[in-house]
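In: Sequence first, predicted model second:
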Amino acid sequence: MTDYLANASDDIMGQRIFFSVGEPSGDLHAANLIQCLKRIDPSTRVRGFGGSKMIQAGLDLDFDLTSMAVVGITEVLPKLREFFRIADIAEGCFKRGEVDGVVLVDFPGFNWHIAKRAKKYGLPVFYYLPPQLWAWGGWRVKKMKRYVDRVFCNLPFEKEWFEDRGVSTTYVGHPFFDSIANTPLDSKFIARWRDSGRLQVAVLPGSREHEVHRIWPMQLQIIRQLAHEFPEVEFLAATLKDSHALWCQSQLSASDQGLPIHIFSSKTSEILELCDCTLMKSGSVSLEVMARGKPAAVMYHVSDMTYAIGKMLVKCQYMSLPNLMAQAPLMPEFLSHGAIHSRSSRRSIEAITQEMVKLLGDPQYRQLQRQRLRELASLTAKSGATQTVAQNILTDLQPRLELRRRNRLEMTPVDANPVDANPFGGNAADSRRAKAA
């Protein structure tokens, strides 16, 4: 951890906020929130669990939780012991009085434990990008009510749902629209690929490594069929990380070398801006697809166990966010489970291919889908969520900050020895022990 001792006399007077973020998309939104918090109050200090984007925004990292992003029962069980060890790191910070409040972003299976431990020490807890309890596992709202002080919800209907169940909730909109509005596109990249004069399909295999490993082989089968039927079409694949792009490239066989496939990392927005339609794994990027008005076929693949449990628990009709917001299948969805060569996967690949053939071969259908998405975007794609959340968090934590400032002013010169201070509370020895944990 960063050595703050030289600046402790100044930094200790700002808010000290702990973040717990376990998803790559959450890393992006939390990074934007951290930047906004620091713009409003530069003395704000943040630490906790997150990823590379949060570190760049100013997070003092305790553990890179995004490296452990998992989905489904079968993926979680092998890592349970490690998750509890990480939660113990957070509790140590809470116990030593090193933070003033806790911000949770998505990742509910783990973050419930962080919320419970934070409340054990009387810390305010905020949930940003809350779990979709209205879709499945509605009984978990009792945990939300018990352990979370305020929920910042992102979908229009969520506020009423949470408040009807006694949860303090503020509707702020979705931060993905802030990211779209605030991130400039690579104009040179767009100019380079726009000149191709061909129909272009964006291919999005997901943001987690295990998702890419499941989805890309299925997408590759679809691409092979489409390339045969539409030789004038080219496919631009967008991955989150360089390692994902390299893995996707490695899966191309010798017979694939003539396929018009181009794989890039960190160019998702540019590729979506260019494309005529999208073949994508379900995820929050569907909001950007909607905002840019790009017709899409959405695919989702899970293990057999996750599928069986989901059939019993999931109550909502759709899985992609634009469809949930519209309560209509603006983006046709295709769910499969089991091995890539399972009957379910084969059926899904066939159905997705048919939908993509329709999008590529019927300009009127493609335009209709584009128009429906743009109509929804005009109602929902509003920026400003991140600023609203930051202002609310700092306002809610202000009484605790004022109390800490008063207590510091009342301290004796011996108590206020700056050599032993650190910006998250406790003393230097405690800080070193926290780092070692």
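Out: Happy to help now that I have it. A quick note: this is a predicted structure, and the numbers were derived from the prediction, not measured.
In: Please count neighbours and contacts with C-alpha atoms only from this point.
Out: OK.
In: Okay, buried residues for stretch 312-329 please.
Out: 314, 318-324 (16 or more other CA atoms under 10 Å).
In: Same list (those residues) but as TSV, adding distance to E350 and secondary structure.
Out: Listed next are those as TSV, based on distance: CA to CA, whole Å; DSSP: H, G, I helix; E, B strand; the rest coil:
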residue	distance to E350	secondary structure
V314	25	coil
Y318	20	coil
M319	20	coil
S320	20	coil
L321	24	helix
P322	23	helix
N323	22	helix
L324	24	helix
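In: Closest to I190 out of those?
Out: Closest approach to I190 among the buried residues of stretch 312-329 (CA to CA): P322, at 25.4 Å.
In: want to compare, so here's the second one:
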Amino acid sequence: MKYYIIAGEASGDLHGSNLMKSIFNEDPNAEIHFWGGDLMQKTGGTLVKHYRDLAFMGFIEVVMNLKTILNNLKICKKDIQKFQPDVLIFIDYPGFNMRIAKWAKTLGIPTHYYISPQIWAWKENRINAIKRDVDKMYVILPFEKDFYEKKHNYPVEFVGHPLIDAIQNRIKTDEATFKKENNLSDKPIIALLPGSRKQEITKMLNEMLSVVNDFKDYQFVIAGAPSQEYDFYKPFLKDKNVNFISNKTYDLLSVSHAALVTSGTATLETALFKVPEVVLYKGSNISYQIAKRIITLKYISLVNLIMDAPVVTELIQDECNKENIKKELQKILEENHRNKVLEDFKELEEKLGGSGASRKTAKLIVESLKK
């Protein structure tokens, strides 16, 4: 059978690659076209467009890149019509994917959504479009099932969180080997995860680097995103006592003592590696002011949202400054506070429903097509 998958970000590339592996296991003759990244490309199938050409964050940024986005929609529709898939599989990335879903329904192509748009955070009225345009929804957060089924009378499948699989299935490295291979010292590591998009890296990395000289007993290591070249990071590294390692975020987290993390999927990844963290976010002022008025959530990090408690500290916009980052980083380096956070992280993992999300989702998709 023919599968068309659309993932628009680094996290979608990761989950898309694992889903593809599971689809190939369920359907060895599968043909797959996809929008994604390097991980999906290594798995097989045909890459149509890389996510580095798709990811625009913030309201103003989207408006500025509207021509590019509209052109990408046109390219996508043309390629789908040419490929004639048996199913369309969307991975998050709702601004783009929901437009394709609406169009695909008019052609009678089955539409499946893996990793729900976060309509519980904002744009809840998208539920109407989801009910109309999405045939099957697979959710990965425990509270999403109640949100869809009890609040909106829309049946979904809770498959567990794919990050658990991604972390469990990786090839592990030991700390001494990792430090030696990457020319690191014996000092404990504080990981810096500034994000994957150029806009957010530019904003967040300077804030993170502002505290480097205040923690002499630790070494700071920047996790370089696979979608960005080293040359992009070079200006940030000048005259800074900091290390840089590209495309090894999981290896880095597995040997880290603490982390500063830009809000997003990485906050959950860091928690699942049992690394105490401070969550940071700073956007353009206009985008932030708009978001503040339409997003009513108590928290911005997935860790706190799932636990429904302030397990990790969130420093947002004006609070994201050197003084606060230094204070909160010192806290998670103190033994008592660390131990409390680590206990909360164990409970978090239990709430996520165990492993097998990609396998369960692939099985459900293939079975539905056979029917």
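Out: Cool, the structure landed. The structure displayed is predicted, hence computed values, not measured ones.
In: Got a TM-score for the pair?
Out: Here the superposed chains carry a TM-score of 0.93, computed using TM-score structural alignment, normalised by the length of the second structure; 368 aligned residues with a CA RMSD of 2.1 Å.
In: from the buried residues of stretch 312-329 of the first structure, which two are the most distant?
Out: By the measure CA to CA, V314 and P322 form the most distant pair in those, at 17.6 Å.
In: Just give the closest residue to the counterpart of H33 of the second structure in the first structure, not the sequence neighbours.
Out: In the first structure, the residue matched to H33 of the second structure (TM-score structural alignment) is R47. Nearest residue to R47 of the first structure in three dimensions, chain neighbours excluded: D60, at 4.4 Å (CA to CA, 6 or more residues apart in numbering).
In: That neighbour maps to what in the second structure?
Out: Using TM-score structural alignment, the equivalent of D60 of the first structure in the second structure is T46.
In: Tell me the spacing between the match of H33 of the second structure and Q398 of the first structure.
Out: From R47 of the first structure across to Q398 of the first structure, the span is 18 Å (CA to CA, to the nearest Å).
In: which of these two has more neighbours?
Out: Taking other CA atoms under 10 Å, R47 of the first structure and Q398 do not tie; R47 has more neighbours (25 against 15).
In: Counterpart of A225 of the second structure over in the first structure?
Out: So, by TM-score structural alignment, A225 of the second structure is matched to L240.
In: does the equivalent of K120 of the first structure over in the second structure belong to a helix or a strand, and which?
Out: Using TM-score structural alignment, the partner of K120 of the first structure in the second structure is T106. Assigned by DSSP states H and E, T106 of the second structure belongs to helix 94-107.
In: Whatever helix or strand comes next after that helix vs the first structure, mean deviation?
Out: Using DSSP H and E, the helix or strand that follows helix 94-107 of the second structure in sequence is strand 111-114. With mean CA distance after the TM-score superposition for the first structure, strand 111-114 of the second structure departs from the first structure by a mean of 0.8 Å once superposed.
In: helices or strands next to strand 111-114 of the second structure in the packing?
Out: Using 3 or more CA pairs under 8 Å, 6 or more residues apart in numbering; DSSP states H and E, the elements in contact with strand 111-114 of the second structure are strand 87-91, helix 94-107, strand 136-139.
In: residues contacting L329 of the second structure?
Out: 258, 260, 277-278 (CA atoms under 8 Å, 6 or more residues apart in numbering).
In: Now secondary structure too, for those residues, in a markdown table please.
Out: Listed next are those as a markdown table, based on DSSP: H, G, I helix; E, B strand; the rest coil:
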| residue | secondary structure |
| --- | --- |
| A258 | strand |
| L260 | strand |
| E277 | strand |
| V278 | strand |
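In: just so I know, which of the helices and strands packed on strand 111-114 of the second structure lies nearest A166 of the second structure?
Out: strand 87-91 (15.6 Å).
In: start and end residues in the first structure for the closest one, please.
Out: Mapping strand 87-91 of the second structure onto the first structure (TM-score structural alignment) gives residues 101-105.
In: With the second structure overlaid, how far apart is the matching stretch on average?
Out: Mean for stretch 101-105 of the first structure is 0.6 Å (mean CA distance after the TM-score superposition for the first structure).
In: do stretch 372-380 of the first structure as well
Out: So stretch 372-380 of the first structure averages 2.4 Å relative to the second structure (mean CA distance after the TM-score superposition for the first structure).
In: now what about that stretch, what contacts it?
Out: 173, 290-295, 322, 326, 330.
In: so the match of A225 of the second structure touches P205, yeah?
Out: No - contact criterion CA atoms under 8 Å: L240 of the first structure and P205 do not qualify, at 9.2 Å.
In: Have a look at these two and say which one is more surrounded.
Out: Legend: neighbour count by other CA under 10 Å for L240 of the first structure and P205, higher for P205 (31 against 21).
In: From S179 of the first structure, how far off is that one?
Out: Taken as CA to CA, the span from P205 of the first structure to S179 of the first structure is 20 Å.
In: show me where the first structure has strands.
Out: In the first structure, the strands defined using DSSP state E lie at 16-21, 45-50, 60-64, 101-105, 125-128, 150-153, 169-171, 199-204, 233-239, 261-265, 277-281, 296-302, 333-337.
In: Most tightly packed of those strands?
Out: Burial of the strands of the first structure is given as mean neighbour count (mean count of other CA atoms under 10 Å); strand 16-21 ranks first at a mean of 27.
In: Summarise which helices and strands that strand is packed against.
Out: Using 3+ CA pairs under 8 Å, 6+ apart as the test, strand 16-21 of the first structure ends up in contact with strand 45-50, strand 101-105.
In: how much does that strand stray from the second structure?
Out: Taken over the aligned residues, the distance from strand 16-21 of the first structure to the second structure averages 1.0 Å (mean CA distance after the TM-score superposition for the first structure).
In: so that strand matches what in the second structure?
Out: With TM-score structural alignment as the criterion, strand 16-21 of the first structure aligns to 2-7.
In: Nothing else from me, thank you.
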